[in-house]
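Chemist: Got a sequence here, can you model it:
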Amino acid sequence: MRNKFAVLILSVTLLANTAWAQKKTYDADIIIYGGTSAAVTAGVQAARLGKSVILVSPDVHLGGLSSGGLGFTDTGDKEVIGGLAREFYHRVFMHYNTDTAWKWQKKEAYGNKGQGTPAIDGADRTMWIFEPHVAEKVMEDFVKENKLTVYRNEWLNRKNGVNKVNGKIISITTLSGKKFYGKMFIDATYEGDLMASAKVSYHVGREANSVYGENWNGIQTEVFQHGHHFARKIDPYKVPGDKASGLLAGISKENPGIKGEGDDKLQAYCFRMCLTDHPENRVAFPKPDGYNSADYELLARVFQSGWNELFNKYDPVPNRKTDTNNHGPFSTDYIGGNYAYPEASYKERRKIIKDHENYQKGLLYFMATDSRIPKNLQAKLNTWGLAKDEFKDNGNWPHQLYIREARRMVSVYVMTEHEVLGKKEVPNPIGMGSYALDSHNTQRYVTQAGFVQNEGDIGVKAPLPYSIAYDAIVPKEQECANLLVPVCLSISHIAFGSVRMEPVFMILGESAATAAALAIDGGLSVQKVPYVQLEKLLLNQKQRLRAR
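Modeler: Here you go, the predicted structure:
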């Protein structure tokens, strides 16, 4: 009897363990890692093509920057935005085409200001400017309508969570122990974590101009193209004129390097803040953890020099809100605070993100309270605050840091400024971009003359919309045959400055899923997908592939 009881217990235990294992194991035709706008459009397209798909999202909130504060869309030329990206902006239009969408402002009072195109384009039934929660709702509607399976708050085990056999990913495992098997995988993260963990070649930082024969890559000392530099002579030392007193916070003691040479530094990150001046929806700027007014002494000196452009990037979104971005020599960009981010552990990244949050909250609190801020600007600033009805589960603070650049894949084809500036024809296009070569400041240093200066701010207009190559989103075949990388694609630093726009990420996410479906149907590697078939499908999806 005792033996029978033991056998029974063992059987029950085995059954329980088997059930537990089954709950921890999932499979689909296509596994997408990420919660960005590219991840969602990839998931929608995979489902529409009849493939089973799972989104493994480290994010709880879907949509990345599109739902994380970047509501003043960097459209470039809207005519090259097609497919699901255009459907996204059409759905935004439909939302704001109802009276109930305008809670804090009359529609006619909004003003219709956009970037590169009117905010509300009635003829095309698209809207390019929106509140964060509206973008998130559109993303969630995409998920619900297409019956996408999404596992949120699931973080790739970057040490040993990618199982590769004979150059193909078989499965990925998250820190919670969930294992996802797939035929094809898409890395749609801003960081490129799946790509890196799969041992695919990549680059971090700026290449020297000599690497790809470029002009605008590499270190760009004394090049000022957006006005985000110190136009006046500002002393960098704690005690003006006294080197021995040490540098003010945020200024590097390192030499900036030789113009045109490469480095491992990154253009600055920030949060795109959603602010409001509506009294009933406004939350006062909070005092952050570890606040120290000395961290903003350099800004005080900028104001004392006569600078008064504080409100130049309070770009309006509906309902008396803003998408507030970096502007000026000392602003929301936390220059130098992100260098370690791409390769950092999750714990280290959380600290970097928190440092950016504290820096930016401290900046607002400093300007709102410090006696050195010009009184007229301070009074106006204090009519603004965080929007009470946005990011409600995160203290009204954006849940997504603006990862302007992290890892970038290095494949057989690398997009460069030559394609963006129309100097080189692109083979096998899968979408288009049109924005300028755009990089934010990368470092802040002391000039030979002894004054503070920024470096890295570049803005060179693309003369015409340009195509993006299919080979730029697939790794070298010998490195991985079933992975597509639509966000951290194969591209130089400065060319990525044009491609790194949310509409383009949506376009590339959709194209990646289309290629993945064709690879599955043909039993092919992603590198061997017949372009003629891919092109036909993309055109049927109303993607724009070439200049008209």
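Chemist: For the rest of this, base every contact and every neighbour count on C-alpha atoms.
Modeler: Will do.
Chemist: For the stretch 201-350 of the chain, which segments count as strands?
Modeler: 202-204, 237-239, 242-247, 275-276, 282-283, 314-317, 321-324 (DSSP state E, counting those that start in this stretch).
Chemist: tell me which residues in the third one are buried?
Modeler: Along strand 242-247, the positions that meet the burial threshold by neighbour count (16 or more other CA atoms under 10 Å) are residue 247.
Chemist: and the nearest residue to residue 46 once chain neighbours are set aside, how far is that from residue 139?
Modeler: Spatially, and ignoring its direct neighbours in sequence, residue 46 is nearest to residue 513 (5.3 Å; CA to CA, 6 or more residues apart in numbering). Counting by CA to CA, to the nearest Å, the gap from residue 513 to residue 139 is 17 Å.
Chemist: got it, and residue 151?
Modeler: 15 Å.
Chemist: Settle it for me: which of the two has more neighbours?
Modeler: Between residue 151 and residue 139, counted using other CA atoms under 10 Å, the more crowded position is residue 139 (25 against 17).
Chemist: which residues sit in contact with that one?
Modeler: 37, 40, 62-63 (CA atoms under 8 Å, 6 or more residues apart in numbering).
Chemist: ok, now which ones touch residue 47?
Modeler: By CA under 8 Å, 6+ apart, the contact set of residue 47 is 53, 146, 148.
Chemist: Here is a second sequence; please produce its structure as well for comparison:
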Amino acid sequence: MKLVSGLIAIFFSTFFVSTGFSQTYQADIIIYGGTSAAITAAVQAKKMGKSVLVVSPDKHLGGLSAGGLGFTDTGNKAVIGGLAREFYHRLYLHYQQDSAWKWQKREEYGNKGQGTPAIDGENRTMWIFEPHAAERVFEDFVKENQLEIHRNEWLNRESGVKMENGKIASIQMVSGKTYSGKVFIDATYEGDLMAAAGVSYHVGREANSVYGESWNGVQVGTYQHRHYFMDSVSAYKIPGDPASGLLPEISPNPPSKNGEGDKLLQAYNFRMALSRNPANQVPFAKPSNYDPARYELLARVYAAGWTETFDKYDPIPNLKTDTNNHGPFSTDYIGKNYEYPEATYARRREIIKQHEDYQKGLLYFLSNDPQVPEDVRKEMSHYGLAKDEFTDNGNWPHQIYVREARRMIGAYVMTEHDVLGAKAVPQPVGMGSYSLDSHNTQRFVTPGGFVQNEGDIGVHPKQPYSISYGTLIPKKEECTNLLVPICVSSSHTAFGSIRMEPVFMILGQSAAAAASLSIDGKIAVQELDYQKLRKVLLEEKQVLEN
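Modeler: Predicted coordinates for the structure are as follows:
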């Protein structure tokens, strides 16, 4: 009977229904989230002698770093220091073992990375890896540092954050559990704790006029990657006939004027782990709600002569790929995530399921539909879902790629001027180097009746740039004991560069160092002496400036 009641409680907790059971926990630092930033923050807090609790909505730790994004967006790897570099070093050690190469010989791997060798023997780092290997590293961090992780705990976003005198006193989960601490860190991709604490934030793209930028706002006609319709493809079910109606996956709403702001978000997708080894494959199944008509646009792209299907089937060890979006119609589910940041947990689950159904249908379409060129279908026959990845989730990634959700409007707002080197960045706590990278935000009909995508940009900084401590902290009048290392204070276009997993690990570590020093000084996080923080970060081998 006890077992049955326990299973019932777990079931309802999973679906965000309070059981009425209440427990209270305390620690110096409460970290909400299970991402890579959450774990590096927890390790750093422990290193500085603080008690810490990680309250994670997720069962699996590491976020995207353990959720399929194994082909790391490194940018300039020289600026990746501290615990982030330790993470990639541990992956290097893992792949030095013969036992790590179950499905492929090491010498057959090829060593291709994103602008860098995958296996960097000189620096003893591994930048390309399998999801399960990354998750193991995060779990090793937990075990070695004796971190206390409370998994599958979801913040009561309506009334669970208790504020006292401008500080977060405690947070309550939908399970009824309550956590009190001296400093809190929101290490989620969504910024749920930040928002529930009443901290200012933005969703969508600011107008260029807000921060005097060039690459924010609507970007119709900006084609900096190859994720747009290069040929004239009719948007209508009957080509050229508006009366026949729009094809699926096209918005009927025209874009705003270039440079104007909107509430639209760059597209999400799943970074899939696919296998080329027949012994380690799960075939692409036909979804129960499969409708080939929703992929008609892709068929027309093929008919126009497009041949880049496999350009982002990037190799990771053991004959697997980190498969990402590529082209005008691919795994990005454009325009279907706008509600996500502010949505209820139930609605988010629906949105995530819609993305999953879309991508699984796309895989089946690519593998089976006669409108797909025969050479593509033949090549797809060599792939399947990796059988040894995400084994408790039907071999499907447990983390959707939330490329952007809420962004704090904090003590300092990073903009493209900071990223592109047009101004000096005060009080650096880490560095970034990736391009201003946004995926498409909408798919629309041109005045001529053709389909086109909008929102994709890729502008490269001349050199790595510093990230300010002010991006991690709210305005003092809003909250004095919160740090936010993922949904940082930045414009949409600056966040396009900052939003890389190595950077999140860096900022998580720096946030925890700041939290610990603020506790030591019994001061607001906004009052912290930067020189004290800088000293600690340099001792921890963080890279702060060029």
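Chemist: Got a TM-score for the pair?
Modeler: The TM-score (TM-score structural alignment, normalised by the length of structure 2) is 0.96; 528 aligned residues with a CA RMSD of 1.0 Å.
Chemist: With distance to residue 313 of structure 1 added, can I get the contacts of residue 139 of structure 1 in a markdown table?
Modeler: Formatted as a markdown table, the contacts of residue 139 of structure 1 follow (distance: CA to CA, whole Å):
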| residue | distance to residue 313 of structure 1 |
| --- | --- |
| 37 | 24 |
| 40 | 29 |
| 62 | 25 |
| 63 | 23 |
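Chemist: I'd like the residues you listed as a markdown table, with secondary structure and distance to residue 3 of structure 1 appended.
Modeler: What follows is those, written out as a markdown table (DSSP: H, G, I helix; E, B strand; the rest coil; distance: CA to CA, whole Å):
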| residue | secondary structure | distance to residue 3 of structure 1 |
| --- | --- | --- |
| 37 | helix | 58 |
| 40 | helix | 54 |
| 62 | coil | 53 |
| 63 | strand | 56 |
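Chemist: Where neighbours are concerned, which of those has the most?
Modeler: residue 37 (31 neighbours).
Chemist: so that one makes contact with residue 508?
Modeler: No - the pair residue 37 of structure 1 / residue 508 is not scored as a contact, 10.1 Å apart, by CA atoms under 8 Å.
Chemist: And the helices in the stretch 101-250 of structure 1, which stretches?
Modeler: With DSSP state H, counting those that start in this stretch as the criterion, the stretch 101-250 of structure 1 has helices at 132-145, 193-197, 209-212.
Chemist: looking at those helices, which is buried most?
Modeler: With neighbours taken as mean count of other CA atoms under 10 Å, those reach their highest mean count in helix 193-197, at a mean of 22.
Chemist: And that one, what does it pack against?
Modeler: strand 179-187 (3 or more CA pairs under 8 Å, 6 or more residues apart in numbering; DSSP states H and E).
Chemist: what about residue 392 of structure 1, distance to residue 127 of structure 1?
Modeler: Residue 392 of structure 1 sits 24 Å away from residue 127 of structure 1, going by CA to CA.
Chemist: now swap in residue 7 of structure 1 and tell me
Modeler: 66 Å.
Chemist: Likewise for residue 116 of structure 1?
Modeler: 12 Å.
Chemist: same check, this time on residue 197 of structure 1
Modeler: Taking CA to CA, one finds residue 197 of structure 1 at 38 Å from residue 127 of structure 1.
Chemist: check contacts around residue 536 of structure 1.
Modeler: Counted by CA under 8 Å, 6+ apart, residue 536 of structure 1 has zero contacts.
Chemist: quick one: secondary structure of it?
Modeler: With DSSP: H, G, I helix; E, B strand; the rest coil as the basis, the three-state label of residue 536 of structure 1 is helix.
Chemist: And it, what's its match in structure 2?
Modeler: Using TM-score structural alignment, the equivalent of residue 536 of structure 1 in structure 2 is residue 535.
Chemist: next one: residue 515 of structure 1
Modeler: That one, residue 515 of structure 1, aligns with residue 514 by TM-score structural alignment.
Chemist: Now do the helix or strand hosting its match: which elements does it pack against?
Modeler: Using DSSP states H and E, residue 514 of structure 2 sits within helix 501-521. The contact analysis (3+ CA pairs under 8 Å, 6+ apart) places helix 501-521 of structure 2 against strand 24-32, helix 36-47, helix 82-95, strand 178-186, strand 428-432, helix 530-539.
Chemist: okay, now residue 376 of structure 1: neighbour count?
Modeler: With other CA under 10 Å as criterion, residue 376 of structure 1 counts 9.
Chemist: That one: what secondary structure?
Modeler: Relying on three-state DSSP, one would call residue 376 of structure 1 helix.
Chemist: Quickly note the distance from residue 140 of structure 2 to residue 134 of structure 2.
Modeler: 10 Å.
Chemist: Give me the common contacts of those two.
Modeler: Contacts common to residue 140 of structure 2 and residue 134, judged by CA under 8 Å, 6+ apart, are absent.
Chemist: List the residues that contact residue 460 of structure 1.
Modeler: Taking CA under 8 Å, 6+ apart as the test, what residue 460 of structure 1 contacts is 225, 436-438.
Chemist: Kindly present the residues you listed as CSV, with separate columns for secondary structure and neighbour count.
Modeler: Output for the contacts of residue 460 of structure 1, formatted as CSV (DSSP: H, G, I helix; E, B strand; the rest coil; neighbours: other CA atoms under 10 Å):
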residue, secondary structure, neighbour count
225, coil, 14
436, coil, 23
437, strand, 23
438, strand, 23
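Chemist: Nearest to residue 176 of structure 1 among the residues you listed?
Modeler: residue 438 (37.9 Å; CA to CA).
Chemist: Matching the closest one against structure 2, which residue comes up?
Modeler: For residue 438 of structure 1, the residue aligned by TM-score structural alignment is residue 437.
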